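In: generate a structure from the sequence data that follows.
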Amino acid sequence: MPRYALLIEYDGTPFAGWQAQADQPSVQGAIEAALARLDPGYAQGARIAAAGRTDAGVHATGQVAHAELAKEWDPFRLSEALNWHLKPAPVAILAAARVADDFHARFSAVERRYLFRLVARRAPVTHDRGRVWQVLNPLDIGAMREGAAHLIGLHDFTTFRSTMCQSNSPVKTLDEIRIDQVAIPKGHEYRFHLRARSFLHNQVRSIVGTLERVGAGSWAPDRIADALEARDRAACGPVCPPQGLYLSGVGYPIDPFEAGSA
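Out: As a prediction, this is how the structure comes out:
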């Protein structure tokens, strides 16, 4: 059966997360319902696999999944057909690509990239409501960058790991944390870019929530190193809410969506 990679964007607000659930709406369920209009296998319960399972309320601009179909499709026609059947759900197939039979959206990935958007201003957000985390007071970006530097590299991230995490090991390599500051009307947006081969459950939200405490002046930057060394969930700062988090990209040895990559 031909296998296709799908590049996916979605607003996670109305969903209980990526993963299909019997009694709640999910992004996976929406895409599989669209596929069921095109392919008999999905009408009978076939499943797609994704690079990462985002939680309820988390968004994506670069999620990747793969699907096996009963017949060959022109990738452009496949993405157009899926987008038609996805309406009105806030899910879009940005691109589709024919891939090798051994391509796996999750297991073939060599890196994942997340963006977290944090807005600091007194007035409520309007256009970005449900898509950013808002705090009222400005943050010290220099202090947050200093604190974030302690997290780069290979570490035991038990402190920044949900107690519900199912990963076999808390040891991960965090390749990058970049924090940018953008002026907005009467405030600032802070954008946290994190990159790693894989992440623990709630790792990004735990890190950003803790760095916000540094930026607010409640934590000294060096306390991040102490929290990491503690290897104790109780040493973590607050876990920030999901609405500011985006799965922004997934890296593969060969980009399946790059022209001529096959």
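
In: use CA for all of it now, contacts and neighbours both
Out: OK.

In: E68 and P2 touch, don't they?
Out: Yes - with contacts counted by C-alpha atoms under 8 Å, E68 reaches P2, the gap being 5.7 Å.

In: list the buried residues for the longest strand along the chain?
Out: Under DSSP state E, the strand in the chain containing the largest number of residues is strand 171-184. Buried residues in strand 171-184, counted by 16 or more other C-alpha atoms under 10 Å: K172, T173, L174, E176, I177, I179.

In: which of E68 and P2 has more neighbours?
Out: Each of E68 and P2 has its neighbours counted (other C-alpha atoms under 10 Å); E68 has more, 21 against 14.

In: show the residue spans covered by the helices in the stretch 151-262 of the chain.
Out: 203-215, 223-230 (DSSP state H, counting those that start in this stretch).

In: just name the most buried of these.
Out: Neighbour counts (mean count of other C-alpha atoms under 10 Å) averaged over each of the helices of the stretch 151-262 of the chain peak at helix 203-215, with a mean of 23.

In: between helix 223-230 and that helix, find me the angle.
Out: 140 degrees (axes from the mean of the first three to the mean of the last three C-alpha atoms, to 10 degrees).

In: now the other sequence, so there's something to compare against:
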Amino acid sequence: MRNIRCVIEYDGTEFFGFQRQQGRRTVQGVLEEALASLTGRATHVTGAGRTDAGVHALGQVVNFRTDSRIPVERWPYALNSRLPRDVVVKRADVVPEDFHARKSALAKTYRYTIWNAEFPSVFHDRYAWHVRTRLDVAAMREAARLLVGRRDFAAFRAAGSTPVRSTVRHLQALEVERAGPRIDIVATADGFLYHMMRNIVGTLVMVGDGRRPPEWVADVLASGRRELAGPTAPARGLCLVLVEYG
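Out: Model (predicted):
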């Protein structure tokens, strides 16, 4: 029995998230269906990130165990021939028995894209949040710097979400970059709370559009109160870019 790791990308628009849900189209669901078609056996797939409905991935990592004799280098071709067009397996390798796509991860990088222009873009609408008001990227960067480090991100966790052991996370980097109308907010952390990235983005946008000063973000962080932070940014702008392992 081999433990196979795959790196996949997907357009999350037509999915109800990664995790299998009864009667709904999910990334895990279509992967497991493709594996069953290929091997003739039910196979459980584990993902590094349980992305929400509408969230995309360029570097999602999954693993599964199989006794199939398909050479590891052929797995992407075999699976892609059975997957829908909005999911692609980019590469595969054999990993140790104790490898777990989520529990073995050391860090994840997410990118959030904002289309900051008077009008939305037909070609970016599925992958970006359209914000009409001109955003001050310098102010957003100043605010972002206040969030970097090992901190308690309770204020940026979705209200009413499942309790977790700790709301402390190490946010290793939080960058804000503009290229014309496109603004990318890229974050790397050892873990993310539910909606943490989208709530950080909504908070930074409130700084960028002038409703709040950059230093306000430090007060929100210290408060631990979700209601004091900005709104949750729409799912479509978020993309899981990279998962890092030792």
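
In: the strands in the first structure, which residues?
Out: So, for the first structure - with DSSP E - the strands run 3-10, 49-50, 59-68, 91-99, 111-120, 133-135, 153-156, 171-184, 187-196, 245-251.

In: tabulate these (JSON lines), appending distance to G17 of the first structure.
Out: Converted to JSON lines, the strands of the first structure look like this (distance: least, C-alpha to C-alpha, whole Å):
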{"stretch": "strand 3-10", "distance to G17 of the first structure": "11"}
{"stretch": "strand 49-50", "distance to G17 of the first structure": "12"}
{"stretch": "strand 59-68", "distance to G17 of the first structure": "9"}
{"stretch": "strand 91-99", "distance to G17 of the first structure": "12"}
{"stretch": "strand 111-120", "distance to G17 of the first structure": "16"}
{"stretch": "strand 133-135", "distance to G17 of the first structure": "18"}
{"stretch": "strand 153-156", "distance to G17 of the first structure": "26"}
{"stretch": "strand 171-184", "distance to G17 of the first structure": "23"}
{"stretch": "strand 187-196", "distance to G17 of the first structure": "20"}
{"stretch": "strand 245-251", "distance to G17 of the first structure": "12"}
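
In: hmm, back to that, need the helices of the stretch 151-262 of the first structure in JSON lines with distance to N168 of the first structure, can you?
Out: Shown next, in JSON lines, are these (distance: least, C-alpha to C-alpha, whole Å):
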{"stretch": "helix 203-215", "distance to N168 of the first structure": "14"}
{"stretch": "helix 223-230", "distance to N168 of the first structure": "18"}
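
In: can you check which of those helices gets nearest to C240 of the first structure?
Out: helix 203-215 (4.7 Å; C-alpha to C-alpha).

In: centre of the chain versus the closest one, how much separation?
Out: Relative to its chain's centre, helix 203-215 of the first structure lies at 16 Å (C-alpha atoms, centre = their mean, to the nearest Å).

In: again with stretch 27-40 of the first structure
Out: Worked out by C-alpha atoms, centre = their mean, stretch 27-40 of the first structure lies 21 Å from the chain centre.

In: which residues touch stretch 148-168 of the second structure?
Out: 169-174, 193-197, 199-200, 220-229 (C-alpha atoms under 8 Å, 6 or more residues apart in numbering).

In: again, only using 6 Å
Out: Applying C-alpha atoms under 6 Å, 6 or more residues apart in numbering, the external contacts of stretch 148-168 of the second structure come out as 169-172, 193-196, 199, 221, 224-226.

In: check stretch 182-202 of the first structure too.
Out: With C-alpha under 6 Å, 6+ apart, stretch 182-202 of the first structure has contacts from 110-121, 161-162, 165, 174-181.

In: end-to-end on that stretch?
Out: Using C-alpha to C-alpha, to the nearest Å, the end-to-end distance of stretch 182-202 of the first structure comes out at 25 Å.

In: ok, and for that stretch, which residues are buried?
Out: For stretch 182-202 of the first structure, by 16+ other C-alpha under 10 Å, it's 188-196, 198-202.

In: which among these gets closest to R53 of the first structure?
Out: H201 (9.4 Å).

In: give the closest residue to that closest one in space, chain neighbours not counted.
Out: C165 (5.1 Å; C-alpha to C-alpha, 6 or more residues apart in numbering).

In: and the gap between D52 of the second structure and V62 of the second structure?
Out: 16 Å.

In: ok, S104 of the second structure next?
Out: With the distance defined as C-alpha to C-alpha, S104 of the second structure ends up 11 Å from V62 of the second structure.

In: more neighbours: which of the two?
Out: For S104 of the second structure versus V62, the count of surrounding residues by other C-alpha under 10 Å is larger for V62: 22 against 14.

In: which residue lines up with the more buried one in the first structure?
Out: Under the alignment (TM-score structural alignment), V62 of the second structure pairs with A65 in the first structure.

In: circling back: make TSV from the buried residues of stretch 182-202 of the first structure and add distance to S248 of the first structure to it.
Out: Listed next are these as TSV, based on distance: C-alpha to C-alpha, whole Å:
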residue	distance to S248 of the first structure
H188	21
E189	17
Y190	16
R191	12
F192	11
H193	9
L194	10
R195	10
A196	12
S198	13
F199	13
L200	16
H201	16
N202	16
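
In: between the residues you listed, which is nearest L38 of the first structure?
Out: For these, the nearest to L38 of the first structure is S198 (32.3 Å; C-alpha to C-alpha).

In: what do we get in the second structure for the closest one?
Out: Looks like S198 of the first structure aligns to G191 there (TM-score structural alignment).

In: for H85 of the first structure, same thing?
Out: So, by TM-score structural alignment, H85 of the first structure is matched to R82.

In: chain neighbours aside, what residue packs nearest to that match?
Out: Using C-alpha to C-alpha, 6+ apart, the closest residue to R82 of the second structure is A34 (5.5 Å).

In: the stretch 1-150 of the first structure: helices as residue ranges?
Out: With DSSP H, counting those that start in this stretch as the criterion, the stretch 1-150 of the first structure has helices spanning 27-36, 40-43, 75-86, 141-148.

In: adding distance to A100 of the first structure and mean neighbour count, write these out as CSV.
Out: Formatted as CSV, these follow (distance: least, C-alpha to C-alpha, whole Å; neighbours: other C-alpha atoms under 10 Å):
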stretch, distance to A100 of the first structure, mean neighbour count
helix 27-36, 20, 22
helix 40-43, 19, 16
helix 75-86, 14, 17
helix 141-148, 38, 20
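
In: let's have those helices in JSON lines, adding distance to D156 of the first structure.
Out: JSON lines is the format used below for the helices of the stretch 1-150 of the first structure (distance: least, C-alpha to C-alpha, whole Å):
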{"stretch": "helix 27-36", "distance to D156 of the first structure": "31"}
{"stretch": "helix 40-43", "distance to D156 of the first structure": "40"}
{"stretch": "helix 75-86", "distance to D156 of the first structure": "40"}
{"stretch": "helix 141-148", "distance to D156 of the first structure": "15"}
